[in-house]
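Asks: This is the structure alone, sequence omitted:
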């Protein structure tokens, strides 16, 4: 049996950020990852957007950590030379009936500390984006895009430079409280069973987080959240997009609507839609994009870009959001929970804006573990 100070479960963007924060604070850290490389699930299947923090309920963890994490992420990218661009976005109302919702988003954004967000007229929006159709818009200059893989590689390098070891192709089979900590049984890709004793376990396994928590004896099972999975598909644009800003419609239930995002090469993509999955076998999730979904995409996109050419959408990729609120209910806040154990911290429901907030999420987790002071520089 090997003993270690901290075990982080999951090597997605949040797990890597948490491992980095703990290791740089002087803790001995190992990361256990079931995939063969970093960021193979939710972290590599998203819009790669740096969110400004407009939409989330004021005072929520999503609102606070998004704004803090956004600023920290821009600074980190500048320092490390990670590809990113603060391109800004427009949130558009495409009918007079949506103006009330647009104004409510503006009020929410200002309450969240995003005072730079402004309401602009349809004419002003078209001056920024001549191909755009809307009756009014919000301009968010602090929204941006990032090379998320380069970012994760940098986090991995930071963590490993501070002594972190990462075990890929290794999955948790069970755990229990023992010897003043938590004993985890880990199965390697070769089928070997390894026992790891940790003073502290941080569960950052995304889609798997509730299931892994349920595997650890000694946690209060009644407080472990239920997992819900929302698949979102993306379509790529097969021609050059006439936009330089990200374009977002009014949010819909469960997400931010089918929006237009750009990568650092200028390639446009649209998504995600929402498909709630009944099958909770995470390992069997089908990430293929159904080409027939394009029909609905054309209708939603043409509400703000009427000149979208026929036949220009091509299936790109899909991701699944690790939700802890069921369909037709308000999206749950990020959840950090110990389930009554001084040796465990679980991170649940870390969907958008998890990428943006990742550095702030890591520092918040470390603070909850008493590894960093409550107030510190991110």
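Replies: Alright, I've got the coordinates. Quick caveat, the model's predicted, so the values are computed rather than measured.
Asks: only C-alpha atoms for contact and neighbour calcs from this point on.
Replies: Will do.
Asks: residues near residue 1, how many?
Replies: Residues within reach of residue 1, counting by other C-alpha atoms under 10 Å, total 10.
Asks: surely it meets residue 197?
Replies: Yes - counting by C-alpha atoms under 8 Å, residue 1 does reach residue 197; the two are 6.9 Å apart.
Asks: list the contacts for residue 323?
Replies: Residues near residue 323 by C-alpha atoms under 8 Å, 6 or more residues apart in numbering: 207, 227, 228, 229, 230, 331, 332, 348, 349, 350, 351.
Asks: Put this next to the first one:
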């Protein structure tokens, strides 16, 4: 049986960030990915936003790792020449009734350590973004965008430079404790395999719980429920009327941040995501969603031309909280939590997971 030092399961942003952080020439590191491409699910199906860390409860992993990850991510993009831009974000109160919510978000962000938010009057908002309707706004200059695909490739390249290997079309079905390590059993390109690893990182994203349920010694109570939450996007043809990212205020009792306007590195404007809980993976975007999207967007962009909206793509958030439940934090579960040496499970890494990926990898490295 082949034996390696580190097995990383999942080649999304988390798995690749862990590989880039942990790989060393004198230690064997293997990354396995069930799909034919890296980052096939959540890591490549999102807004590609570098989040500033405004929304999360102070003291949570989401709050701490977003701030730390934001700075690590900007530095990484500079060093590895990954296309990115500190484009800035406007968080808009569309009416006077929302001013209190805007002030609460400002206080929350400051409590989390975000110290560069700039309150804007209606006139200042109009000067920055004439097409946006709002009574007041917050400008977040630390919010940015990046080419997520280039980021994933840069992580893989960095890991491979240190000797890590990637194997695609490879699924781990079970993990079993064996002596001082773990035996992973699964299939690779249709062929059964087994290998032994001293340490294992379950960075399976949407499939992390599925593997955890087939991990020997891991109690059922240690495996959080998975809630699939779809977010759909529409593209907006033609030139963008915005210079910044435009976010409405989060709606009460929902699982998202509202249908916002984002730009990609190429300047393409898109709107989304919405929120829809699912029972099974589904990446379809129905054309009939155009009017509900248009109604939400017109709250802050009244001159929207709905005929320019076309179905784009969707992503699935691996949430640990269900519809109507309070948002759950990231769960980084190591031996101190589950009592199993050499194993780390990463559960519920949704937004701001891409922003936090390098910071999460640093936390994983501390455990090992």
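Replies: Everything's here; your move. This structure is a prediction, so every number in the text was calculated from the model and none was measured.
Asks: Farthest pair within the contacts of residue 323 of the first structure?
Replies: Across those, the longest distance by C-alpha to C-alpha is 15.6 Å; it joins 207 and 331.
Asks: okay, the two: which has more neighbours?
Replies: residue 207 (25 against 17).
Asks: Export the contacts of residue 323 of the first structure as JSON lines, with columns for distance to residue 128 of the first structure and secondary structure.
Replies: Output for the contacts of residue 323 of the first structure, formatted as JSON lines (distance: C-alpha to C-alpha, whole Å; DSSP: H, G, I helix; E, B strand; the rest coil):
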{"residue": "207", "distance to residue 128 of the first structure": "38", "secondary structure": "helix"}
{"residue": "227", "distance to residue 128 of the first structure": "41", "secondary structure": "coil"}
{"residue": "228", "distance to residue 128 of the first structure": "39", "secondary structure": "strand"}
{"residue": "229", "distance to residue 128 of the first structure": "36", "secondary structure": "strand"}
{"residue": "230", "distance to residue 128 of the first structure": "33", "secondary structure": "strand"}
{"residue": "331", "distance to residue 128 of the first structure": "32", "secondary structure": "coil"}
{"residue": "332", "distance to residue 128 of the first structure": "34", "secondary structure": "coil"}
{"residue": "348", "distance to residue 128 of the first structure": "38", "secondary structure": "strand"}
{"residue": "349", "distance to residue 128 of the first structure": "35", "secondary structure": "coil"}
{"residue": "350", "distance to residue 128 of the first structure": "33", "secondary structure": "coil"}
{"residue": "351", "distance to residue 128 of the first structure": "30", "secondary structure": "coil"}
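Asks: Can you spell out which helices and strands pack onto the lengthiest helix in the second structure?
Replies: Identified as the longest helix of the second structure according to DSSP state H is helix 61-80. If you count contacts as 3 or more C-alpha pairs under 8 Å, 6 or more residues apart in numbering; DSSP states H and E, helix 61-80 of the second structure packs onto helix 353-367.
Asks: residues making contact with the helix it packs on?
Replies: So helix 353-367 of the second structure is contacted by 13-14, 17-18, 21-22, 43, 48-51, 62, 65-70, 72-73, 334, 344 (C-alpha under 8 Å, 6+ apart).
Asks: and if you look at stretch 187-199 of the second structure?
Replies: 1-7, 168-173, 180-186, 341-343.
Asks: Filter the residues you listed down to the ones in strands?
Replies: If you go by DSSP state E, the contacts of stretch 187-199 of the second structure have 2-7, 170-173, 181-186, 343 in strands.
Asks: Taking these, please make a ChimeraX selection of just the buried ones.
Replies: In ChimeraX, this line selects whichever of those come out buried by 16 or more other C-alpha atoms under 10 Å:
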select :4,5,6,7,170,171,172,181,182,183,184,185,186,343
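Asks: on that earlier part again, what's the mean distance for the longest helix of the second structure versus the first structure?
Replies: Here the mean offset of helix 61-80 of the second structure against the first structure after fitting is 0.8 Å, by mean C-alpha distance after the TM-score superposition for the first structure.
Asks: Next, the angle from that helix to helix 353-367.
Replies: 100 degrees (axes from the mean of the first three to the mean of the last three C-alpha atoms, to 10 degrees).
Asks: Distance from the chain centre to helix 61-80 of the second structure, please.
Replies: 12 Å (C-alpha atoms, centre = their mean, to the nearest Å).
Asks: which residues sit against it?
Replies: So helix 61-80 of the second structure is contacted by 50-58, 82-84, 112-114, 151, 154, 329-330, 352-353, 355-360 (C-alpha under 8 Å, 6+ apart).
Asks: Just the buried residues of those residues.
Replies: For these, buried by 16+ other C-alpha under 10 Å: 50-58, 82-84, 112, 114, 151, 154, 329-330, 352-353, 355-360.
Asks: picking that back up, buried residues in the longest helix of the second structure, which are they?
Replies: Here helix 61-80 of the second structure shows 61-74, 76-77 as buried, counting by 16+ other C-alpha under 10 Å.
Asks: Would you map the strands across the stretch 51-200 of the second structure?
Replies: 84-85, 89-93, 118-121, 136-140, 144-146, 165-167, 170-178, 181-188, 191-202 (DSSP state E, counting those that start in this stretch).
Asks: If you could redo that for the stretch 251-368 of the second structure, that was the one I meant.
Replies: Going by DSSP E, counting those that start in this stretch, the stretch 251-368 of the second structure shows strands at 260-263, 269-272, 276-278, 309-319, 331-333, 343-347.
Asks: Need the ones you listed in CSV (columns: distance to residue 28 of the second structure).
Replies: Below are the strands of the stretch 251-368 of the second structure laid out as CSV (distance: least, C-alpha to C-alpha, whole Å):
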stretch, distance to residue 28 of the second structure
strand 260-263, 39
strand 269-272, 41
strand 276-278, 38
strand 309-319, 29
strand 331-333, 23
strand 343-347, 16
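Asks: Kindly tell me how buried residue 241 of the first structure is, as a neighbour count.
Replies: Other residues close to residue 241 of the first structure by other C-alpha under 10 Å number 15.
Asks: Tell me the spacing between it and residue 348 of the first structure.
Replies: Separation of residue 241 of the first structure from residue 348 of the first structure (C-alpha to C-alpha, to the nearest Å): 36 Å.
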